[in-house]
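[1] pasting a predicted model and its sequence here:
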Amino acid sequence: MWDYIIIGGGSAGCVLAARLSENPAIQVALLEAGPVDKSVLIHCPAGIAALARNGQANWAFNTTVQPGLNGRRGYQPRGKVLGGSSSVNAMIYVRGQREDYDHWAAEGNPGWSYDEVLPYFKKAEDNARGADAFHGTGGPLHVQDLTSPTDLGPAFIQAGVQAGYPQNMDFNGAVQEGVGMYQVTHKHGERFSAAKAYLTPNLHRPNLHVFTGAHTTRILTERKRAVGVEFVHQGHTKQLRASREVLLCAGALQSPQILMLSGIGPHQHLLEHRIPTVHDLPGVGQQLHDHIDVVQMVHAPKLTQSVGVTPGGIARLIGATLEWRKQRTGLLTTNFAEAGGFVKSQSEEKTPDLQFHFVIAKLVDHGRGTVFGHGYSCHVCLLRPMSRGSVTLESKDPFAAPLIDPNFLGVRDDVERLMRGFRIMRHVLQQPAMQALGGREVAASAQATSDLAIEQFIRDYADTVYHPVGSCRMGPGELDVVDHELRVHGMEGLRVVDASIMPRIVSGNTNAPTIMIAEKAADLIKGAWGTA
């Protein structure tokens, strides 16, 4: 018998496992479907490029056919390893805007305003720049500037300034708007995932047990109370019982799937798959949304400081590999998306609604395809899309992938904003600081000059920037799944703690907010049970 069973060893699950097991009298079990995070490709920051190609530590889901993307299926990578997506992402530390969290609170979620969640961001953080009104030190998660950046990021920032945008030294400070270098979750030249920050230092605790290779099949319930978890481990079906709570942290794509497999979800949909309804909760799997993103790629043959597939580029990577192995410095400490920015698609916007990710390599198909030669890429994503989709079951088989339908570009306003963003991105890349690097925009996007052509390019090439949220939405409404303490409506002993609970996506990368959500949830859980 365990006090708490945590489903999912990703960012949120690692935080909960560490915080709840601080009390030695509390027994905590963590179930992760993937392996231990021991691959060098995880710990080497630039290993993200190889991880994208080989599919290692990745669920590698696909969406359903997307009408808004001209009938294409989008790619949905998710971490399948301790640390979850924090073990395979680009390590960018961004929180979003004050207004994001104030909006959560205004929708009927007390305790989630910016002023109320900021202490949890600071509690989690160990920022190498030091503590101030917005940042913390001494927390588990190390955050720092890139130690060996290329000179391409500063060139992009200069171009942004030339285009009329302010330089911003801290996207997580008082103001988000502007262009600048990203801070990252690095330490000593290695990726600093949620697993490395929260879980690994505490594996010695006798009251914390981690099961890897443990695929959850359903949550066990009795009279609308979660009492345990069934999972497949080493080829055998097993069960664990929880005396206090089951904490679902499987992410925006799999938390709703597990709920529905357990009979918690829309009754008619469960009936279609012959799953007995434990609790009719129509909002499970609804309200899925994500940051839709499109990229421009520039070919620059003489730009050898970029990462490129050429004889010289390969030789440089070999040398960089030796440097990283010996000193943990050099090119392989890059996260590729070294710089970026937050801008408004039009002047009347109150806050930025677009984000740039500037990448020091030519990138196609999420890094899964090989592009020869040197160059760079720039992404623009829509920060607050209006389109909403769903996660549903393809079958009652717990090993089948869920049906993922983000409904990308399903609302015309999303298309218009992304078109404006595309033009703004091109304007920045045409500034003198970027033109001085040489190169030309590749034909696919360069031919998109009219509104019609730009829209066609977006529909042909846009896809996720890996931030699905909202499928177990927090709030008091009929289609909301959890309350403001993340307890599943109509159930006892069951909470959802991950990005799926976001009422509306944050205006930026989602890893830091997910860690914050789990830090706050740990205090909520402790408070509910009167444990420190």
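    Thanks, I have the structure now.

[2] contacts and neighbour counts: CA atoms only from here.
    Will do.

[3] now the strands for the stretch 401-532 of the chain?
    For the stretch 401-532 of the chain, strands defined by DSSP state E, counting those that start in this stretch occupy the ranges 403-405, 440-441, 463-464, 494-496.

[4] so what touches the first one?
    Surrounding strand 403-405, the residues in contact under the criterion C-alpha atoms under 8 Å, 6 or more residues apart in numbering are 62-66, 253, 288, 389-394.

[5] for the third one, same thing?
    The contact list for strand 463-464 (C-alpha under 8 Å, 6+ apart) reads 74-76, 290-294.

[6] then the second one?
    Applying C-alpha under 8 Å, 6+ apart, the set of residues contacting strand 440-441 from outside is 296-300.

[7] go on, the last one?
    Contacting residues not belonging to strand 494-496 are listed as 225-226, 245-249, 255, 472, 482, 486-488 [C-alpha under 8 Å, 6+ apart].

[8] still on that earlier bit, just the buried ones from the contacts of strand 440-441, in PyMOL syntax?
    The buried residues among the contacts of strand 440-441 can be selected in PyMOL (16 or more other C-alpha atoms under 10 Å) with this line:
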select buried, resi 296+297+298+299+300
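
[9] here's the one I want to compare it with:
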Amino acid sequence: MPAAEFDYIIIGAGTAGCLLANRLSADPSKQVLLIEAGKKDNYIWIHVPVGYLYCIGNPRTDWLYQTEATAGLNGRSLRYPRGKTLGGCSSINGMIYMRGQARDYDTWAQLTGDDDWTWTNALPDFKAHEHHYKLDNGIDPAIGDNSRFSDLHGGDGELRVEKQRLRWEVLDAFAAAANEAGIESTDDFNTGDNAGIGYFEVTQKSGWRWSCAKAFLRPIRHRKNLTVWTESQVERLTFDKTEAGATRCTGAIVRQSGGAVTVRSKGEVILSAGAIGSPQILQLSGVGPAALSQAHGIDVVKDLPGVGENLQDHLQIRAVYKVQNAKTLNTLANSLFGKAMIGLEYMLKRSGPMSMAPSQLGAFTRSDPNRAHANLEYHVQPLSLDAFGEDLHPFPAMTASVCNLNPTSRGHVRITSNRFDLPPEIAPNYLSTEEDRLVAAQSLRQVREIMAKPAMQKYKPQEWKPGVEFQTDEELAKLAGDIANTIFHPTGTAKMGRNDDPSAVVDTKLRVHGIEGLRVVDASIMPQITSGNTNAPTLMIAEKAARYIQSGT
């Protein structure tokens, strides 16, 4: 039976893959195949915002990865969620819309030598798919004329961005305390300078999660030139030699319930399997460190030492404070009556705790005043628990999680076998540098400073974790290792770079070095992690890539 043939084969129907499928199939003369290892997104908890609690750690929607034991976390291993369904991580993530800082993209341009990646040139690609609520009819009654937002935001794209449908008095008090500590309020984290404190904007529509599958796939499922395969996992890529002697990616071998199927590409193969999946597939295909391929009996197609290296992630340190005289989710959701009221509010209004993103209030600030830019991000929540997915504490409390936006620790993703169905080794190496440990200690002190301000005192905050007995940098850094967890932002494992950069995997048009017909388009191409949540930057990357592919560059 001859191999199925397409113009474009997109591997991974996550954030980037969904947008690429939309853009590339807009040309009816091109046949596009989108391959997803997970199932369709017809699981109710994908769509209810609080449903991330039932999607993460669920084999229906999550790859169920674990990290290696990490010295910086005092020997702990972490659960490492990655979306496994249409929409990928956008179907299970925290829904926060955050572009990062202008300096992130200007640094990418400097590192790669390509000005197309500057903030100025990235902004149109952010706006191209954005449907921002502040541009609905040009006016938001709360703030009046919104014409100034049109320079920064898009109003007619596919990705809906809305304000959250709830507020909490205890979070408002934290924001006021942060003001007293010198952190100014902001009404927009996405101007290129996200310093300030305010409620996060989210990728929701009328109280429902608005994943990339909803935004980019559902409106185009009628296109006859778009084929979507679910429950189809790529075993490896295939390659041929051209007449000129170059190596060209020709397609992939895909495992489905009926066995292995070979698909061929007349144009390009695009890897959008994410910062874990994309390097894994490259390594399984013989594209990566030659010694790694040889160790697992895989023929070396291209020796690219950077594949799977340069792993960067945001590690959040969760400081928990007991409070008094405050309404928190701990007390609201720890009774049958409270749960019933929460469910009723969502059913009638699509608001309340069931519409909540995992974090509601955000802040960006500096860990010390000598830094030129905000290097900390706060995720503040009116709740507390021992670990993600566990029961809420039986006492009223709030959590201020803080992460280092610009970690200097670097890790890796490496296959441990030539079997496609075994997970790779994921070693983030958190808190492995002195700078990261110092920032961790400084961030915990800053939380204490905010909690001590007058605006919080009516709630009588009492530090429960890490505990006031820990004071020195060394003690706080060690405690950070005990209580910190990932925010699920892996990036950098197929980094973009110059042709003379031996650690670079793709060029500035996201073409794999030394391989024709193959690109990587997802968060793995980031040379450095962005200063914020990574879903919005991944969409910007995909928007650029679609233009490169369509123009033949």
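    Arrived safely, thanks for sending. Since we're looking at a predicted model, the values are computed, not measured.

[10] still on that earlier bit, dump the contacts of strand 494-496 of structure 1 into CSV; add distance to Ala33 of structure 1 as well.
    Shown next, in CSV, are the contacts of strand 494-496 of structure 1 (distance: C-alpha to C-alpha, whole Å):
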residue, distance to Ala33 of structure 1
Arg225, 24
Ala226, 20
Glu245, 20
Val246, 16
Leu247, 15
Leu248, 13
Cys249, 12
Ser255, 13
Cys472, 20
Val482, 24
Leu486, 23
Arg487, 23
Val488, 23
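
[11] buried ones among those?
    Buried among those by 16+ other C-alpha under 10 Å: 225-226, 245-249, 255, 472, 482, 486-488.

[12] and which of those residues is nearest Thr321 of structure 1?
    Cys249 (34.9 Å; C-alpha to C-alpha).

[13] quick one: what's aligned to the closest one in structure 2?
    Aligned counterpart of Cys249 of structure 1 in structure 2: Ser272 (TM-score structural alignment).

[14] now do the strands in the stretch 201-350 of structure 2.
    201-202, 204-205, 208-209, 226-229, 233-241, 247-256, 259-271, 287-288, 302-303, 315-322.

[15] which among these is found nearest to Tyr8 of structure 2?
    strand 259-271 (5.1 Å).

[16] what's the average distance for the closest one when superposed on structure 1?
    Relative to the matching residues in structure 1, strand 259-271 of structure 2 has an average distance of 0.8 Å after the fit, by mean C-alpha distance after the TM-score superposition for structure 1.

[17] and that strand, how far out from the chain's middle?
    Averaging C-alpha positions (C-alpha atoms, centre = their mean, to the nearest Å) puts strand 259-271 of structure 2 26 Å from its chain's average.

[18] how about the helices of the stretch 251-400 of structure 2, start to end?
    274-284, 290-295, 329-332, 336-349 (DSSP state H, counting those that start in this stretch).

[19] please identify the most buried of the strands of the stretch 201-350 of structure 2.
    Neighbour counts (mean count of other C-alpha atoms under 10 Å) averaged over each of the strands of the stretch 201-350 of structure 2 peak at strand 287-288, with a mean of 28.

[20] where does that strand end up in structure 1?
    The aligned range for strand 287-288 of structure 2 is 264-265, by TM-score structural alignment.

[21] and that stretch, how far from structure 2 on average?
    Using mean C-alpha distance after the TM-score superposition for structure 1, the mean distance for stretch 264-265 of structure 1 is 0.6 Å.

[22] for the stretch 1-150 of structure 2, what spans make up the strands?
    Secondary structure of the stretch 1-150 of structure 2 (DSSP E, counting those that start in this stretch): strands located at 4-11, 32-35, 65-66, 79-80, 130-132, 139-140, 144-145.

[23] out of those, nearest to Pro382 of structure 2?
    Per C-alpha to C-alpha, nearest to Pro382 of structure 2 of the strands of the stretch 1-150 of structure 2: strand 79-80, 23.1 Å.
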